[in-house]
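> how does the following fold in three dimensions:
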Amino acid sequence: MVLTGGKPMPTGHATGGTGPARSRERFLQGEPVEAGVRTSILSSWQRSRSLGLSPDQADLPFRDDFDRDARIVRAAVPVLDRLQARFAGSKMNISVADASGTVLLRRFGEASLARSLPAFQRVPGFVFAERVAGTNGIGLALAERQLIRVHGAEHFAERSQRSACRALPVRDPLSGRIEGVLCFGYPSSTEDPELAITLRKAAQAIERRLLRQSSARERALLRAYLDTGAATSAGLHHTVGVDELALELHPRDRAVLTEKAAELISRGQRAAAVVSLFDGRRVTLVSRPMRSGSGVEGVAIEAVLPGPAPREPLAVPTQVDVTPGGSGRLAVVTAVPPPRFVAAAAAPGRLPVATLARHLPDIAHGPFGTVGRGGVADDHPDAPPRARGLVMVGEPRVGTYALAARRRLELLSEASARIGTTLDVRRTAQELAETAVPRLADFVTIDLPEAVLRGEESADPRTDLHRTVVHGISDDLPFSPVGKQVDFGPTTPQIRCLTSGQAVLEPDLKAAAGWLAQDPEHTERLLTQVHSLIAVPLVARGVILGIASFYRAQDPAPFGDDDRSLGLELASRAALSIDNARRYTRERTMVLTLQRSLLPHDLPVQDAVEIAHRYLPAESDVGGDWYDVIPLSGTRIGLFVGDVVGHGMLSAATMGQLRTAARSFAELDFPPDEVLTHLDNLVGRLDREEPAAGAGVIGATCLYAVYDPTSQQCTMARAGHPPPALVRPDGTVSFPDLPAGPPLGLGGLPFESAEIHLPEGSRLLLYTDGLIEDRQRDVDVVLDQLRGALAHPEQTPEQTCQTVLETVAPAHPCDDIALLVARTHALDPRRIAAWDLPADPARVSEVRASALRQLADWGLDEAAFAAELMLSELVTNAIRHGAGPIRVRLLHGRTLICEVSDASNTAPHLRRAASTDEGGRGLFLVAQLAQSWGTRYLPEGKVIWAECGLDAA
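Next up is the predicted model:
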């Protein structure tokens, strides 16, 4: 047991024992390592091997020119002295290295330990960066930029197999940059969980001392400003805060002045800027370079506010407080009530031009205006200055940090508005890239799995990445093009990022092991143009969706930890939007699949009309638009177009129910107005049932047209639906004025139908309201466009559909669009035969003989036997059970249709006749001989029809 600071340190389980040792042995032999070693350690091993390092390498680079008086050395010495006292008597090796991995300080818990260790473990100056030393505590802490632990066999080098260490980066509180690494080394047989807590507290103590160093420099600058007498040379103003100077300053003005002061400090030279305040006043900010007695160089920012003279002179306080702004912020000066004031040397409220000119010997140009020698803004040449006071002091580099911090906040605010404006995965990824360039990076690539682009989850995003976005300040860099599958090597920052789920920063790509393996075909050219990389995983709700890579090219400054944090924040926001888009894409794909499965796949073969159709889903969501084409008896054809109110799964499912019901009602040969009445009742029932499930009100519109090629008449009725467009054979376009019935589901009102004559070659366009109704367009203008698109009689229905979608449909439809174009044909009168006869059984034989002669003329001798039997039965039933007059009609189309009509509404019923029954077998015989048969009702009477093939036996 080893004593740590007078306390026993328990001997824990040696994680560097057989498990990691076997894994390391397999790794060095080139075998795959799947378990038994942590991801960060395995990644470091892979980088070490790709750099050509040998585990047997004994020597480390040594530098004798390291800065022994560096900032981190001055901040760390007292902390390391306290740690040495705490770990007195133990085998603890405490070290501090700089940001390059060079050890600057060493302390030992046991004095004799220094004499027994090899030189690289006891002498400052040795470099432990991962690229030269392999996997070790200091190098891995710099690579991972977080607290790490390396134990025993997890070290890459043989020389460190018996050691363990914990290391943590130490950051500058102002800039956030890594100043160095604090590392605890101890024997691998010893482990204490409390070491991590002690390490964090010690690193925080060093960081606080770094902050105090900056505060001391700021206080020295402020004292130098006061000692110069600049604040009292005018004799009328004192050192105040911005809000004291401006008197009840608006919060927005305070922020603008602070930002502008930080910008002037970051320039590090004499300058001035005129800032417009919220109430119309103008403040001139003047920057004065200065040097303290200790050699600290900085800038003081003074404010000059023109206006009426104050009643009392202002004076300089003898004491001031400097409040450090924390990470990335400047110190703001606030006044402390002084025991006495210095009397003004000039008239109250007036500052002689000659006095001010001493502070501004040259004309200075600021981004918000120009200040001349007199300190008076050019646009107010006669306005006298009211007061002058100190706003801020600081060093240029601190001002740069403050500006960078503010710009990062502005970028995050902008990202909230720019990223996620649509529910499209690719567009959201593009918005992330556009937001980051050029404010954060010069180039951005985003890689997503193909599954994510389809709306699914990827099983392993490391093996299924496709280049989705390439965006940057130019288009000439050889990144893999959009759409190409990207295969990253196992040691690349991208794979490390996906494996760990953490952002990976590579400030210098030339020293980044394995990075070039991601794009070997463009290695040399890519490396000459980009120099720094941040790889950030796109993680949302615990799922890795892909990866974003930020590159620096033109900007010579490498990425830092603040940049990594910013990239991670941007990626996190974008990932949530991408995941929302992915989920929406999945749901939309499901609804669209359901919608398309419920629409007709193959239109029926018929001769009444030539059909073309289109379905175009909305960009944002899928609705319930539908169409259908239904063959009816007597060579007629039924044409449906409908629209279920709303979007999503419910609308698509309701559309399926409505279309199925509409087809059923149509096949029962109900006229259009009756079909709509039945559909209205159905929607009303669904509306009463669905609220119980919380689905809300259901509504729908519909238009139903029945075209008869034997008479060229079309009967139409509509329920809240736009009227169709009719194109005559001569190209005349009209919109028939059909009776406008209410939408389906309201109930209580009858529907009316209208009959229109359609000459052969007419085109009928049925459509849903998504074609003509748009928030950005006037309906009358759209109808005129539709009229122009249809005024081409030579076009086929397919060409008509395409023309309408290209010229009339909105570019980004917010509602579904369903189109159905039908060009009419007429049945040749020579293929129609009809006979009228009285209700006399003796006339049946005459009709039968006439029909046989007609079939012979048509060349349908093979169908004559079946037709003769069907006609005999149908005519006999009409004479016995119906009422005159009786009409017989034969239609020769794709099939042979026999129709018998009478004035009675009594319908025949098929039944099974008993062996003792004398009748009842006629309809059974008709059903056996015909392909189909049925009854169609007329305004007066009915038609019984039977259809058989042309080659029927």
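
> drop to CA atoms for contacts and neighbour counts, all remaining ones
OK.

> the nearest residue to His466 once chain neighbours are set aside: how many residues sit nearby?
Of all residues not flanking His466 in the chain, Gln485 sits nearest, at 4.2 Å (C-alpha to C-alpha, 6 or more residues apart in numbering). Using other C-alpha atoms under 10 Å, the number of residues around Gln485 comes to 18.

> now for Gln485: which residues touch it?
If you count contacts by C-alpha atoms under 8 Å, 6 or more residues apart in numbering, Gln485 has them with 464-467.

> centre of the chain to the top helix by length along the chain, how far?
Ordering each helix of the chain by length in residues (DSSP state H) puts helix 561-598 first. Computed by C-alpha atoms, centre = their mean, to the nearest Å, the chain-centroid distance of helix 561-598 equals 5 Å.

> let's see this one next, to set against the first:
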Amino acid sequence: MGPLADNDPDGHVDQAAAAMLEALFTQSPIGLHLVDPDLRVVRVNTATPWMRAAGLEEIRGRRVRDVYRLVDADVEALLKDVLDTGTPLLRHVVRILVDDPPTERMFEVSALRLEGPGGKVLGVGAIAVDVTERERAQARTRMLDRVRERVGRTLDPAVIGEELAAILVPDFADVVTVEVVDAVIRGDDPPLAHAPIGTLVMRTAFRSAADGTAQQVHAVGDVRRLAGPTPFTQALADLSPRMVRLHPGTPWLSADPALAKAVRAAHGHSLLVVPLALRDAALGLVSLYRAERSPAFDEEDRALAMEVGTHTALCLENARRYTREHTIAATVQRQLLPRRPEAQAWLETAYLSLTGADPGAWYDTTALSSARTALVVGKVSGGGLEAAATMGQLRTAIRSLSAFELAPDELLARLHDTADRLATERARLPLGDPLRQEKLTADCVYAVHDPLTGRCTAASAGHLAPLLARPEGTVDVLGTPAGPRLGSAEGAPFAAVEADVPPGSVLVFTSDPLLTAYLAENPGPLASVSRYGARPLQDLCDALVYALPAGMGVRDAAVIVARTRVFPPDQCAVWPLAPDPTAVSAVRRRTREQLAVWDVDEETAYNTQLIASELVTNALRYGRPPIELRLIHGRTLTCEVRDADMAAPHLRHAGTVDEGGRGLFIVAQLAQAWGTRLTGPGKTIWAEQTL
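As a prediction, the model looks like this:
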């Protein structure tokens, strides 16, 4: 140590401290500020890069708010709080505009109250560190995390674009547009790299930090061809981003005058076009604009935008694949479902249109013998193509079973066995097949309407039940006992319920129990079905759709609406028959007379007489009384004979020397269709002819 250190250590320390302060205020890159109690600048560190252009004499004595161009913080209020309370301000980030043209920078500010002897407040000492790059890096990381967390939560390309734009504006860009290749929206394969100029794109999202005219250029939902050459077409062509400085003379803007006008109105100065690409296929574009005082895009922004674009492209590809599978499943469903309702003339039916939202849902109507109609609605668990295929199998099975004239509860029991076999086949799939892990179950309601008795018999597998709206305005759920779901391990029996359905009533079958429950509690048009009696049934269907609240539509459910009509009494003739062989001649006579009243042609009348005589002969020989003959003149001409015996006849070919056994063979040759229906106690043998 020199003499000064030995003789005057305090003086040496004071000199060193003064020298250190001087060095900090003149050489340190860290911003130092000395502010008096009136918040006027006493001294600053002019060696920091953002203060080198300003001299100390220019800012000394000026208030802090007059020296710095603050963006979003009142620094004077913060410093005043330090003066008043003595509580230090630590690492508070503020945004300040520096340089010319103004550029936004972020500084981490810490401030301490300066006190003299006796605790006198001398002012505030503040330290400011430029943390712009750190804050931007952290902001990029946070933004990328938000994109990964929030974008792609749905499988809707339009929603994906909206989610992305909501995150990017205003933190990353002032204006964002998202455009998706039109083929991707439809679920088709996207074009590979070098997508030609004129590729069709749909704008799925637009967001702006301020009101402007950019949104009026191309509305969300518009499909257009990209004019070119522009940065947009170039980015789609080689799947590389484009970072462009915008100015009034930018030549490619002439290809889209409306866009050029919008850019000028918004004072846009920087454009970053990011292709949404995956495996060398172009899925869309994200266009980001910065305007006014926002800094121009840089290489780090480009890198972040590419990461965002990669994640968004992956979400769009998932949505495209879902749309494609959904479209295929919907197409299969449309091919498997009936195009038009098939019903008797006394039951008017209509299907509410489906969009394939639930490919496992199905509906069907089948015209049965004796003017009856079968109605069925069901829903297979799962989704996609597998659900549509299983739905087709079950619908075909029901069609086949209905030909056997089974009661609704018995038909569902047979269908349950069929579903069990299908489930067993699925369980035997290879271990790696994902379908093996999906349990096959289905809900179904099957009903038969008989206009001659005015009754409807229904049975349910699962929790589906039809609604019955009567002409007087009452709306009830037919209390069909809930049987086991088709394909389930439950072995409980099915039960049927029978209800009176007066003419003018409306039956509604849906594959969604929630929709049925809503219509039961809020019947709307169903409570006034009498007003629709003379109008087309489609008017009532439309009224039901209009009455549903937002978010609950029929597009996710299979729906049948059926309206009953009066069966004319003079179109049905019934004769009880005595168990006497001479009754056959009386049957021919009565049949001939009745068909003459109905003005049936001679050939059909002759055939009907033969059919009636053969059926009555068969009942007299093999059946038990009481015996009854009924003729029904509807869409077809039906001849049926009832007796009390439960034994069903079968068709056989009689030998050459046999004296009998040809009755049912003759009936089968003359009739378009024939069959046996068990009606406890007893049976009904019927035969139909086309009129």
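
> narrow the contacts of Gln485 of the first structure to those in strands?
465-467 (DSSP state E).

> on that earlier part again, relative orientation of the helix or strand following the longest helix of the first structure and helix 561-598 in degrees?
Later in the chain than helix 561-598 of the first structure, the nearest helix or strand by DSSP states H and E is strand 609-616. Counting by axes from the mean of the first three to the mean of the last three C-alpha atoms, to 10 degrees, strand 609-616 of the first structure points 160 degrees away from the direction of helix 561-598.

> now strand 609-616 of the first structure, how far from the chain's geometric center?
35 Å.

> next: stretch 875-894 of the first structure.
On C-alpha atoms, centre = their mean, the centre of stretch 875-894 of the first structure falls 67 Å from the chain's centre.

> residues in the second structure aligned with that stretch?
Matched against the second structure by TM-score structural alignment, stretch 875-894 of the first structure falls on residues 616-635.

> got the buried residues for that stretch?
Neighbour counts over stretch 616-635 of the second structure (16 or more other C-alpha atoms under 10 Å) mark 616-620, 623, 625-635 as buried.

> now Arg677 of the second structure: which helix or strand?
Counting by DSSP H and E, Arg677 of the second structure is found in strand 673-678.

> just checking, what packs against the next helix or strand after that strand?
Going down the chain from strand 673-678 of the second structure, the next helix or strand is strand 683-690, by DSSP H and E. Packing partners of strand 683-690 of the second structure (3 or more C-alpha pairs under 8 Å, 6 or more residues apart in numbering; DSSP states H and E): helix 602-622, strand 636-643, helix 663-670, strand 673-678.

> give the aligned range of strand 683-690 of the second structure in the first structure.
Taking TM-score structural alignment, strand 683-690 of the second structure hits residues 942-949 over in the first structure.

> quick revisit: generate a ChimeraX selection restricted to the buried subset of the contacts of Gln485 of the first structure.
Restricted to buried positions by 16+ other C-alpha under 10 Å, the ChimeraX selection for the contacts of Gln485 of the first structure reads:
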select :464,465,466,467
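
> just the contacts of Gln485 of the first structure now: which is nearest Gly642 of the first structure?
Using C-alpha to C-alpha, His466 is the member of the contacts of Gln485 of the first structure that lies nearest Gly642 of the first structure, at 40.1 Å.

> give the aligned equivalent of that closest one in the second structure.
Using TM-score structural alignment, His466 of the first structure lines up with Val201 in the second structure.

> distance of its match relative to Pro190 of the second structure?
11 Å (C-alpha to C-alpha, to the nearest Å).

> what do the two both touch?
With C-alpha under 8 Å, 6+ apart, Val201 of the second structure and Pro190 have common neighbours Val181.
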